[in-house]
Structures are given as C-alpha cells and as structure tokens.
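**Student:** the sequence isn't on hand, but the structure is:
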C-alpha cells in the first residue's frame, strides 16, 4: 500500500493564493474612473456655487475705490458668500451682490448664444461656475433695511437713517455739498440730496461707494419699490477680493449706523 496521500484536482491548473490575491488587487483602469471623477467634481462645484460661495466679476465703476471696475482697469473678482443670509438678513454696511429688478435691468443684454446647442452648453457651464449667470448681477452697499427711513443730507452733507448721520469712511468720490451755496435748501441744489424714503419690510436700500457715479437706489427711487431691493433678489455678501493678486484681501463691512 502506498504511503503517499491522494490529491484532488490538477495542481498545474488550480490557481495559487498569490495569483488570486493579485487578481483581487488589480487596480481599475484610470480611464474607466475618469468620467466618475469628473461627474463628482461637477456635482461638488454645483453645490458649492449654488449654496456656499461663488466668484463674480461685475464690471462697474459704482464701487470705486472699494472694488475696481473702472474702464480700462483690471476688474476685481469677488468671492460672494451665500450661507450667512440663510440665517440672517443683510445689515447696513454690508457689500452685497443682487439680481437687478426689472426697472434696474432695462439696458441688460443677454450674453447667451442664439444657437440652441451653444446656449445649452453655456447654461450647463453656468451651473458649475464656468460661465457667468445670464442675469443682471449688481454690487452695492446696504445703507438701510426694512422699516428704516433714509435721506440726505444733514448740514455736513451726510446721509441720515432714522435721523442719525452715517459714518461712511469708504466714500471717496461724491457730489459737491457746500452749506449755504450748494446744499439741499439752496437754489443750486446738491446732487447728494434725496428722500426721505421709508424702506419697505423685506427690502434694503443700496448705494455705490462711488456716489458721484452710481445708478443705485437714488436713481430708481421713482419705480414701484422706491428704488429698494427685495431680499429675495440678494444673492449673498461680498467678502473677499480673489483677483487680481495685487488686490487680494477682505472687503470691509463697517457698522455704519453705530449700533
């Protein structure tokens, strides 16, 4: 009788433990995973741009020198934070980006292509932040909120909110105001003068820092909302200048009403 133990199967055919491990650990093809990675990146970008923050370029001189947008200069790209206003409302002194109401958007020209395919690609790119939104986005500073009365000017040419003058260190360029010769009660009236206007609840009164070159709430005071902006139109708060590198930094939102 043979003392050798019997074997089952053909050892030459059966896979070894090492071969099986190699098969299990074989990496998936990068080309197969690439579409998934791109899709995940696009979804994350969409969520970030829609609910958290987005970068905007709004070419306008109305916020000089706080934000650069002058003709011939490099405009500032600003980071607009969207989370805060889900838990609170804009405050006086905040720099906000908002969608212009109809009366503010009469001169707005769509940037979308007339070609259906190209327009579809532009809309898709807008969702993930690669293409600007096709809307009249504007940037101004909040001066008064719902229920407050705003007007200009006191004897020093300052804006009043509920009768109290504002401290506005960011205003560098403004219309002339000369007590006794060019004020709100003189024959030659200062262009600073407006109001009083009581801001409706759920709205804000906004103005550009460049007071002598800003089509803001003063300019639209004759419309159905007296120039105010509904809170539903406010996209978010401008908090940071991202580009150009020479101007990177935070955007000041001082407590202008001294509360």
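**Tutor:** That came in fine, so what should we check first? Predicted model, so just to flag it, every value in this text is computed and none were measured.

**Student:** C-alpha from now on. contacts and neighbour counts both.
**Tutor:** Noted.

**Student:** verify the stated contact: residue 85 with residue 236.
**Tutor:** Yes - assessed by CA atoms under 8 Å, residue 85 is found in contact with residue 236 at 6.7 Å.

**Student:** higher neighbour count, these two?
**Tutor:** With neighbours defined as other CA atoms under 10 Å, residue 85 and residue 236 compare such that residue 236 has more, 27 against 15.

**Student:** any idea how far residue 90 is from the closest residue to that one other than its chain neighbours?
**Tutor:** What sits nearest to residue 236 in space, not counting adjacent residues and going by CA to CA, 6 or more residues apart in numbering, is residue 82, at 4.5 Å. To residue 90, residue 82 is 11 Å away according to CA to CA, to the nearest Å.

**Student:** what is in contact with those two at once?
**Tutor:** Common neighbours of residue 82 and residue 90 are listed as residue 237 (criterion: CA atoms under 8 Å, 6 or more residues apart in numbering).

**Student:** got another, please set it beside the one above:
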C-alpha cells in the first residue's frame, strides 16, 4: 500500500468519524429542542386551556371518587359561562378549608413534582381547591327542602339523580335553607349531600356560603384516572329545565 493510499484512507476515516459526531450532536440538539417545545406547549395548555386536579375528599361521590383525577376546562368562566349543574373547581372563598401545614418532602421529589406541576401533569395544590356542583347562579332563589325533600331553584323543584343520600333518607339536604344568590356569586353543593362541606355547610363563613365567580378555576369535564372510573361529567340540563325562565 502506497503512502498516498494510506493517507486517503486515514482522511476518509477521520471524515467519517467527524460526520458521525456531527450527526450525533444534531440528533441530541433536535431532542433538546423537541423536549423544550413540548414543555412550553404543555405549560401554555395548562396555563390557558386545561389542567389536572385530583379529588381530595368524598364530597362528590358517587360522581367523583376520592383520589380520582379530573381534567378541568379553564376557559370557564372567562370564555364559556358557568351553567347550572356544572361541576366546578374553585379556590377557597375563605374559611371553607382548614389551615394546612406544608409537608416536608425530599428535595428531589419536590423538584420533580414542581416540574410536573409546571407542565400540568401534577396538581400539588389540589388540597387548596374545592370541587362542587353549581346549583344556584347569580340572582337565583334556592330553597330546601319542599314537602318531598327536594331543593327548588326559582320555585322549580329539582329531581337530582346524581345525589347520594344515606339509606332511607329522602331529604336532599340535612339542613333547610332559603337564599338568594348575590351578583357574581354561586351556590354550590356536593353530590354526597350529607358528607359535603358545601355552601349549605359554610353559611357561617364571611361570604355566607356563596362562592365568588372569580374564584372558579374551571369546569371539570372528564375523569381521566383511574381508567376504570373514566367518564365525561354531565351537567344534567334536564334537571334544571325551566329554572332560567322562572328567574324572570
């Protein structure tokens, strides 16, 4: 083999190795770009469109079970108005939730959970929010209970198939109430009526059980986890038929 031949072979080998390194670096660069774009898109979706919450209590059973994960449409109420029967997630109006001390967590767990929360795959603040069903909108007259144990809204009795009651109980609320919902506020109740710290339960708080619309994070639209509990969440328009017309 001549010296020129060896030189050409070495040059080809060097060129091939350099090309492979460039290809590897380009591949890694593309992976980083794809990852960053995915994180940014997830952040934007979580910030402006949808996000995940988990259910911390039994107050919405049997519609939502404790530890279920739900997907929340954050376009409600800014873009899409709240309707009767909507299941909404909202921030504590004041005095609904007990004070909760921050739990100490290993630094690595805190970092990972913080990142997952940033992209909307974790909901560490679920315990700072509540999930209830909207029964009264601004201006509604909500009363419980009539002779049949039903709640009425603007004089229209509600037949609520989603309500869970103790065996033998027909009254949809343990306590009677008669309220008119103020402007820009809601009257909300849990589906597990006798085990829910809802508007009825919180009439002694500063806002007398009413929830400001501005506290609403969004409307729960689907149970996403566990798979066995997957379901779209209905707002039962047939239950509230005639309520809006009666308000006039």
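**Tutor:** Nice, thanks for sending it over. Predicted model only: the values in this text are computed from it and were never measured.

**Student:** can you calculate the TM-score here?
**Tutor:** The TM-score (TM-score structural alignment, normalised by the length of the second structure) is 0.78; 221 aligned residues with a CA RMSD of 2.8 Å.

**Student:** what does residue 43 of the first structure align to in the second structure?
**Tutor:** Structural alignment (TM-score structural alignment) places residue 43 of the first structure against residue 40 in the second structure.

**Student:** may I ask which helix or strand encompasses residue 54 of the first structure?
**Tutor:** strand 53-57 (DSSP states H and E).

**Student:** residues in the second structure aligned with that strand?
**Tutor:** Strand 53-57 of the first structure covers residues 50-54 of the second structure once aligned (TM-score structural alignment).

**Student:** what secondary structure does the residue positioned nearest the centre of the second structure sit in?
**Tutor:** Nearest to the geometric centre of the second structure sits residue 72, at 3.9 Å (CA atoms, centre = their mean). Of the three states, residue 72 of the second structure takes strand under DSSP: H, G, I helix; E, B strand; the rest coil.

**Student:** quick check: it touching residue 52?
**Tutor:** Yes - between residue 72 of the second structure and residue 52 there is a contact at 6.1 Å, judged by CA under 8 Å.

**Student:** which stretches of the stretch 1-150 of the first structure form strands?
**Tutor:** Shown for the stretch 1-150 of the first structure, the strands assigned by DSSP state E, counting those that start in this stretch span residues 53-57, 77-81, 95-99, 137-145, 149-152.

**Student:** have a look at how far, on average, the second one is from the second structure.
**Tutor:** What that stands for is strand 77-81 of the first structure. Its aligned residues in the second structure lie a mean 1.2 Å from strand 77-81 of the first structure after superposition (mean CA distance after the TM-score superposition for the first structure).

**Student:** which part of the second structure lines up with that strand?
**Tutor:** With TM-score structural alignment as the criterion, strand 77-81 of the first structure aligns to 69-73.

**Student:** mean deviation, the longest strand along the second structure versus the first structure?
**Tutor:** Across the second structure, the strand with the greatest residue count (assigned by DSSP state E) is strand 216-225. Strand 216-225 of the second structure differs from its equivalent in the first structure by a mean of 1.1 Å after superposition (mean CA distance after the TM-score superposition for the first structure).

**Student:** for that strand, which positions count as buried?
**Tutor:** For strand 216-225 of the second structure, burial by neighbour count (16 or more other CA atoms under 10 Å) applies to 216, 217, 218, 219, 220, 221, 222, 223, 224.

**Student:** what's the closest of the residues you listed to residue 8 of the second structure?
**Tutor:** residue 224 (61.4 Å; CA to CA).

**Student:** the closest one maps to what in the first structure?
**Tutor:** Aligning on TM-score structural alignment places residue 224 of the second structure opposite residue 242 in the first structure.

**Student:** distance of its match relative to residue 205 of the first structure?
**Tutor:** Noted for residue 242 of the first structure: a distance of 26 Å to residue 205 of the first structure, by CA to CA.

**Student:** cool, and residue 103 of the first structure?
**Tutor:** When residue 103 of the first structure is compared with residue 205 of the first structure (using CA to CA), they lie 15 Å apart.

**Student:** coming back round to it: from what I can see the match of residue 224 of the second structure touches residue 80, true?
**Tutor:** No - look at residue 242 of the first structure against residue 80 with CA under 8 Å: they stay out of range, at 10.2 Å.

**Student:** got any residues that touch both of these two?
**Tutor:** With CA under 8 Å, 6+ apart as the test, residue 242 of the first structure and residue 80 both reach residue 55.

**Student:** which residues sit against the next helix or strand after the longest strand of the second structure?
**Tutor:** Later in the chain than strand 216-225 of the second structure, the nearest helix or strand by DSSP H and E is strand 231-232. Residues outside strand 231-232 of the second structure that contact it (CA under 8 Å, 6+ apart) are 221, 222, 223, 224.

**Student:** Throw those into TSV and include distance to residue 131 of the second structure, thanks.
**Tutor:** TSV is the format used below for the contacts of strand 231-232 of the second structure (distance: CA to CA, whole Å):
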residue	distance to residue 131 of the second structure
221	12
222	13
223	13
224	15
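
**Student:** of these, just say which sits nearest to residue 6 of the second structure.
**Tutor:** Nearest to residue 6 of the second structure among the contacts of strand 231-232 of the second structure: residue 224, at 64.0 Å, using CA to CA.

**Student:** distance check, the closest one against residue 233 of the second structure.
**Tutor:** Distance of residue 224 of the second structure to residue 233 of the second structure, computed by CA to CA: 11 Å.

**Student:** counterpart of stretch 148-165 of the first structure in the second structure, which residues?
**Tutor:** Under TM-score structural alignment, stretch 148-165 of the first structure corresponds to residues 140-157 of the second structure.

**Student:** what residues of the matching stretch count as buried?
**Tutor:** Result for stretch 140-157 of the second structure [16+ other CA under 10 Å]: buried residues 140-145, 149-157.

**Student:** contacts only, for the residue nearest to residue 236 of the first structure.
**Tutor:** So residue 82 of the first structure contacts 51, 52, 53, 235, 236, 237 (CA under 8 Å, 6+ apart).

**Student:** and if you look at residue 251 of the first structure?
**Tutor:** Residues in contact with residue 251 of the first structure (CA under 8 Å, 6+ apart) are 66, 95, 238, 239, 240, 241.
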